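Participant: Give me a model of this one.
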Amino acid sequence: MKKKIIIVDDHTLFAQSLHGLIKSYENFEVLKVCKNGKELMEYFNAGNLQPDLILLDIIMPVKNGLETMEWLKKTVPEQKALALSMEHDEKTIIAMLKMGCRGYLLKDIDPDEFIHAMNSVLNTGYYYSKEISELVINGEKKDAFELTSREKEFLYFACTEMTYKEVASEMQLSPKTIDGYRENLFGKLDVKSRTGLVLFAIKNNIYQI
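Facilitator: Below is the predicted model:
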C-alpha cells in the first residue's frame, strides 16, 4: 500500500514540483496540496483520510509552520510531519522539533536524500543525517552514543531557549568547557549544528516533547 503524503507550502511552483517528484516514487502518493496551515486544519476537520506524513513549510501566510505544528500536537499528536525550510534558521527548526516535528529538510535537498528522509521518519520515527540514520537503523557503533551524565545534561539544556553562555552558568561550568562539550558531541554524534544535537536528544528521550 502506498504511503500517503500531504504537502503544505504556499509556493505553488515548489509544491507542484514536489508533488511531481513524490508521484515518481513507487510507494508514495500525494493526498492533497495545501497552501497554508489553515487549509490543512480544514482538511482534518472535514474528517478526511489522515496522511502517513505531512511535508510542512515553515514560513507561510495565514497559519505558518510553527502555528500548524502547535495545532497538530494538540489535535493529532501521533501525526508525523517533516519541516521544510528555505533557510537553515536553527532557532525556528529547534522550535519545530520541540513541537513534535520529526525532522527537517532544506528545500535544496538532493532527491535521493529526500526519499531517505521520508522513509526514515516513516520507519524509525525521525530524520537524521544519512550517517546518523544508518547508525540508528542498523544499531551499529553503539559506543558512539554512550554519553556521560554531564553530556546528557548539556544536551537537555541545548534543547531549551538558553544561550550557550546561559547553559554554562546553569551547569556551573566555564563557557570554554561548554564549548568543549559541544564540539565533542558534534564529533561523537556526527552532527554539525545545535539542531542536530536537539534532534538526537529528542529521539533518545533526553528531552521530552
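
Participant: going forward, measure contacts and count neighbours with C-alpha atoms only.
Facilitator: Noted.

Participant: so residue 127 sits right up against residue 137, yeah?
Facilitator: No. Residue 127 is beyond contact range of residue 137, at 11.0 Å (criterion: C-alpha atoms under 8 Å).

Participant: Please provide the structure for the following sequence as well, for comparison with the first:
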Amino acid sequence: MSRTIIIVDDHNLFAMSLKRLVDSFQNYEVLEVMKNGEELVKYIKGNKIKPDIVLLDIRMPVMNGLEVMAWLKENHPAQKVLALTMEHDEETIIKMLNLGCRGYLLKDIEPDEFLLALEEVMQNGYYFTEATAHAMNHGPAEKNVKNITDRELEFLELACTEMTYKEIAGQMNLSPKTIDGYRESLFNKLQVKNRIGLVLFAVKHKILEV
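Facilitator: From the prediction side, this is the model:
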C-alpha cells in the first residue's frame, strides 16, 4: 500500500518536480499539490483522505507554513509534517519544531537523504539530519541524559522557546556567562552543535512536548 504525500508549495515548477521525484519512490504517491496553506486546510476540513506526510514550505502567500502548523497543532496534532524550505534561520526552525513539525529539510537536499527523511518520519515519527541523528542515537549522548543537572534541564527547556540567551539568563537569574557555560556543557553531553540540536534532542526525549 502506497504512503501518501501532499505537497504545499507556491513555486509550481519546484512543486511539480518534487511530485515527480516522490512518485518515483517505491511505495510513495502524491495525492495533491497545493499552492498555499489555506488550500490544505480546506482539503482537510473537507474530510478527504488525509496524507501520511505533508511536505510544507514556509514562506507562502495567503497562509504560510507557520500558520499551517499552528492550525494543525490545534486541530490535527497527529498529522505528520516535514518542512521543505529555503528558510534556515534558527528562530523559524525552532518555531516549526515547537508547533509539531517532524523534521526540517532544505530544498537543496539530495534525493537519497530526502527519501531517508520520509522513511524515518513514517517509521520513527521524526527525522533528524544524519549528523544529529548519529549523535543522538549512538555513543555516550544517550548515557549522558541522566547526567543533566536540574539547572541544565531548566536551561534546556527554556532554550526550546523563542527566548534569546540573554532573556534566558534573566529568567534564570544568572549571568550570560553562566548561561554560556550551561549551553556548552549540554553541547558536549548531548553531542550536538547548536541550539537546533538541543531542541531536536528535547523533542526526541519528550523533554519538549509537541
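
Participant: Tell me which of residue 127 and residue 137 of the first structure has more neighbours.
Facilitator: residue 127 (25 against 11; other C-alpha atoms under 10 Å).

Participant: show me what contacts that one?
Facilitator: Contacts of residue 127 of the first structure were listed using C-alpha atoms under 8 Å, 6 or more residues apart in numbering, and they are 102, 103, 104, 117, 118, 120, 121, 133.

Participant: Rebuild the residues you listed as CSV, extending it with distance to residue 26 of the first structure and neighbour count.
Facilitator: Shown next, in CSV, are the contacts of residue 127 of the first structure (distance: C-alpha to C-alpha, whole Å; neighbours: other C-alpha atoms under 10 Å):
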residue, distance to residue 26 of the first structure, neighbour count
102, 23, 27
103, 23, 26
104, 23, 27
117, 16, 24
118, 13, 25
120, 16, 21
121, 17, 21
133, 22, 18
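
Participant: May I see those residues organised as a markdown table, with distance to residue 39 of the first structure and secondary structure added?
Facilitator: Shown next, in a markdown table, are the contacts of residue 127 of the first structure (distance: C-alpha to C-alpha, whole Å; DSSP: H, G, I helix; E, B strand; the rest coil):
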| residue | distance to residue 39 of the first structure | secondary structure |
| --- | --- | --- |
| 102 | 21 | coil |
| 103 | 22 | coil |
| 104 | 21 | strand |
| 117 | 24 | helix |
| 118 | 22 | helix |
| 120 | 26 | helix |
| 121 | 23 | helix |
| 133 | 32 | helix |
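
Participant: Could you dump these into a markdown table and include distance to residue 88 of the first structure?
Facilitator: Below are the contacts of residue 127 of the first structure laid out as a markdown table (distance: C-alpha to C-alpha, whole Å):
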| residue | distance to residue 88 of the first structure |
| --- | --- |
| 102 | 16 |
| 103 | 13 |
| 104 | 9 |
| 117 | 16 |
| 118 | 19 |
| 120 | 20 |
| 121 | 20 |
| 133 | 20 |
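
Participant: And these, which is closest to residue 85 of the first structure?
Facilitator: residue 104 (7.7 Å; C-alpha to C-alpha).

Participant: Identify the residue nearest the closest one in space, chain neighbours excluded?
Facilitator: Using C-alpha to C-alpha, 6 or more residues apart in numbering and skipping residues adjacent in sequence, the residue nearest residue 104 of the first structure is residue 83, 4.5 Å away.

Participant: tell me the SS of that neighbour?
Facilitator: The three-state assignment at residue 83 of the first structure reads strand, by DSSP: H, G, I helix; E, B strand; the rest coil.

Participant: check contacts around the residue most central in space within the first structure.
Facilitator: Closest residue to the average C-alpha location of the first structure: residue 103 at 1.5 Å, with C-alpha atoms, centre = their mean. Neighbouring residues of residue 103 of the first structure by C-alpha under 8 Å, 6+ apart: 81, 82, 83, 97, 121, 126, 127, 128, 199.

Participant: give me the number of residues near the residue lying closest to the first one once chain neighbours are set aside?
Facilitator: If you skip the residues right next to it in sequence, residue 81 of the first structure has residue 54 as its closest partner in space, 4.5 Å away by C-alpha to C-alpha, 6+ apart. By other C-alpha under 10 Å, 24 other residues sit near residue 54 of the first structure.

Participant: Residue 54 of the first structure looks like it's in a strand, true?
Facilitator: Yes. The assignment for residue 54 of the first structure by three-state DSSP puts it in a strand.

Participant: From what I see, it and residue 84 are in contact.
Facilitator: No. If you go by C-alpha under 8 Å, residue 54 of the first structure and residue 84 don't touch, sitting 10.2 Å apart.

Participant: got the buried residues for stretch 80-87 of the first structure?
Facilitator: Neighbour-count burial for stretch 80-87 of the first structure flags 80, 81, 82, 83, 84, 85 (criterion: 16 or more other C-alpha atoms under 10 Å).

Participant: can you check stretch 163-174 of the second structure too?
Facilitator: For stretch 163-174 of the second structure, by 16+ other C-alpha under 10 Å, it's 165, 168, 169.
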